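Peer 1: Sequence and predicted structure, then a few things I'm wondering about:
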Amino acid sequence: MIKTYRKVATIQAEQFDGSDEMFKKYNITPPMPLDPDYTINTLEGDMVLGVNDWIATGVDGEHWAIRDDIFKKSYMEVGNDKKIVKAVQFDSWDEEMMSTIGVYTYDYGIHLININGLQVFLSQGDWIVTYQDGSQFVIPDEDWKAKK
């Protein structure tokens, strides 16, 4: 049976530009005459990496490649340098609170519509953070506590 899951951890990512600096930093293998692909070593073995792909770094310092189009569909930048104007912890299924923060329900879960019109799963304890530019992000409680 297929179930729905959400990512609960934030990642660090840098877009690969083919520079010598990035070759050294991420131990990337350059293209060879018989193998025209860049490769990066991951926990699952070598992975093909293209210029403009993203190099993600996980919680244990591991790296993996993400194609640019997949990255843009899957991740949104968390405003590290943006000013937070409001942070609300979603700790209640109260209808009044849900309407105040723009949350609505479906049979299979709770959602929040962010500024870009994307649907994001929302679980009890998650933080809904609003930045000065009006963008909103859902940050899991454990990630929110780690930032403080």
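Peer 2: The structure has been received and is ready for your questions. Residues are numbered from 1 along each chain as shown.
Peer 1: CA atoms for contacts and neighbours, from now on please.
Peer 2: Noted.
Peer 1: which stretches of the chain form strands?
Peer 2: When assigned using DSSP state E, the strands of the chain occupy the ranges 12-15, 38-42, 45-49, 54-57, 63-66, 84-89, 103-106, 109-113, 119-121, 127-131, 136-139.
Peer 1: can you list those in JSON lines and add distance to residue 28?
Peer 2: Shown next, in JSON lines, are the strands of the chain (distance: least, C-alpha to C-alpha, whole Å):
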{"stretch": "strand 12-15", "distance to residue 28": "13"}
{"stretch": "strand 38-42", "distance to residue 28": "5"}
{"stretch": "strand 45-49", "distance to residue 28": "9"}
{"stretch": "strand 54-57", "distance to residue 28": "10"}
{"stretch": "strand 63-66", "distance to residue 28": "11"}
{"stretch": "strand 84-89", "distance to residue 28": "36"}
{"stretch": "strand 103-106", "distance to residue 28": "43"}
{"stretch": "strand 109-113", "distance to residue 28": "38"}
{"stretch": "strand 119-121", "distance to residue 28": "34"}
{"stretch": "strand 127-131", "distance to residue 28": "36"}
{"stretch": "strand 136-139", "distance to residue 28": "31"}
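Peer 1: okay, the ones you listed in JSON lines with mean neighbour count next?
Peer 2: Listed next are these as JSON lines, based on neighbours: other C-alpha atoms under 10 Å:
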{"stretch": "strand 12-15", "mean neighbour count": "16"}
{"stretch": "strand 38-42", "mean neighbour count": "18"}
{"stretch": "strand 45-49", "mean neighbour count": "16"}
{"stretch": "strand 54-57", "mean neighbour count": "20"}
{"stretch": "strand 63-66", "mean neighbour count": "22"}
{"stretch": "strand 84-89", "mean neighbour count": "14"}
{"stretch": "strand 103-106", "mean neighbour count": "14"}
{"stretch": "strand 109-113", "mean neighbour count": "17"}
{"stretch": "strand 119-121", "mean neighbour count": "16"}
{"stretch": "strand 127-131", "mean neighbour count": "20"}
{"stretch": "strand 136-139", "mean neighbour count": "22"}
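Peer 1: let's bring in a second model and compare:
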Amino acid sequence: MIKTYHKTTTIKAEQFDEAKWQAIYNDSHNPEERNIEARKFGIDHYHGYFIIPTCEGDMRIHDGDWIATGINGEHWPIADDIFMKTYAELPVIPTVIAEYISAVKNGETDLEDINAVEAASGVIEYDQASHIEAEWIQQHGDEFARAWLDGYQVEAQHDTRTD
């Protein structure tokens, strides 16, 4: 019987720009420096294209492909069209919301054994978070749910001081 599955691991990925890497290989006069910069790649000198070492062996990488990095540091190429159908960038949330999600999931609040929906309503109904957190969750319900379930990136802090 066929079952349906979803991916549960977060990956890091960058899009491959062949012109950029070709310039690194061609412009670097120091082979040692070139190897440090492009340690993920090799060049098939016979065919003249980039390859990436993977767990399954060397694979050709095309301009526009995505280079995925797994949880063990392994790399593999993913064609752009497949990548766009398979992966979505994690939501970016404020630090205070990330801290709240962490606190609730780690049992550091009065709310026990709850899921994402109960956490969102709990923060609003029981004042388990500040007004700022509750307001953000109300205005960004989809991002909050995705962050709770899939993981998140924390919004970059901007230094607003004037010296």
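Peer 2: Arrived safely, thanks for sending. All values derive from a computational prediction rather than experimental measurement.
Peer 1: After superposition, what's the TM-score here?
Peer 2: Aligned and superposed, the two chains score 0.54 in TM-score terms (TM-score structural alignment, normalised by the length of the first structure); 109 aligned residues with a C-alpha RMSD of 3.9 Å.
Peer 1: what's the nearest residue to residue 49 of the second structure if we skip its chain neighbours?
Peer 2: Residue nearest to residue 49 of the second structure in three dimensions, not counting chain neighbours: residue 43, with 5.6 Å by C-alpha to C-alpha, 6 or more residues apart in numbering.
Peer 1: need the contact list for the spatially closest residue to residue 112 of the first structure that is not a sequence neighbour.
Peer 2: Distance criterion C-alpha to C-alpha, 6+ apart; nearest residue to residue 112 of the first structure, sequence neighbours excluded, is residue 103 at 4.6 Å. Applying C-alpha atoms under 8 Å, 6 or more residues apart in numbering to residue 103 of the first structure gives the contacts 110, 111, 112, 113.
Peer 1: equivalent range in the second structure for stretch 63-73 of the first structure?
Peer 2: Per TM-score structural alignment, the counterpart of stretch 63-73 of the first structure in the second structure is residues 75-85.
Peer 1: Endpoint to endpoint, that stretch covers what distance?
Peer 2: Distance between the two ends of stretch 75-85 of the second structure: 19 Å, counting by C-alpha to C-alpha, to the nearest Å.
Peer 1: just stretch 21-40 of the second structure next, same as before
Peer 2: Start-to-end, stretch 21-40 of the second structure (C-alpha to C-alpha) is 11 Å.
Peer 1: contacting residues around it?
Peer 2: Applying C-alpha under 8 Å, 6+ apart, the contact partners of stretch 21-40 of the second structure are 52, 53, 75.
Peer 1: buried stuff in that stretch?
Peer 2: 21, 24, 25, 34 (16 or more other C-alpha atoms under 10 Å).
Peer 1: So the third one versus residue 45 of the second structure, what's the distance?
Peer 2: Computed with C-alpha to C-alpha, the distance linking residue 25 of the second structure and residue 45 of the second structure is 12 Å.
Peer 1: Also the second one?
Peer 2: Summarising the geometry, the distance separating residue 24 of the second structure from residue 45 of the second structure, computed by C-alpha to C-alpha, is 15 Å.
Peer 1: ok, now residue 32 of the second structure?
Peer 2: Distance, residue 32 of the second structure to residue 45 of the second structure, using C-alpha to C-alpha: 18 Å.
Peer 1: Please apply the same query to residue 56 of the second structure.
Peer 2: 20 Å.
Peer 1: leaving aside the residues next to it on the chain, what's closest to the counterpart of residue 42 of the second structure in the first structure?
Peer 2: With TM-score structural alignment as the criterion, residue 42 of the second structure lines up with residue 29 in the first structure. The shortest distance from residue 29 of the first structure to any non-neighbouring residue, by C-alpha to C-alpha, 6+ apart, is to residue 39 (5.1 Å).
Peer 1: Alignment lookup: that neighbour to the second structure.
Peer 2: For residue 39 of the first structure, the residue aligned by TM-score structural alignment is residue 51.
Peer 1: thought its match was touching residue 43?
Peer 2: Yes. Counting by C-alpha atoms under 8 Å, residue 43 is a contact partner of residue 51 of the second structure at 5.6 Å.
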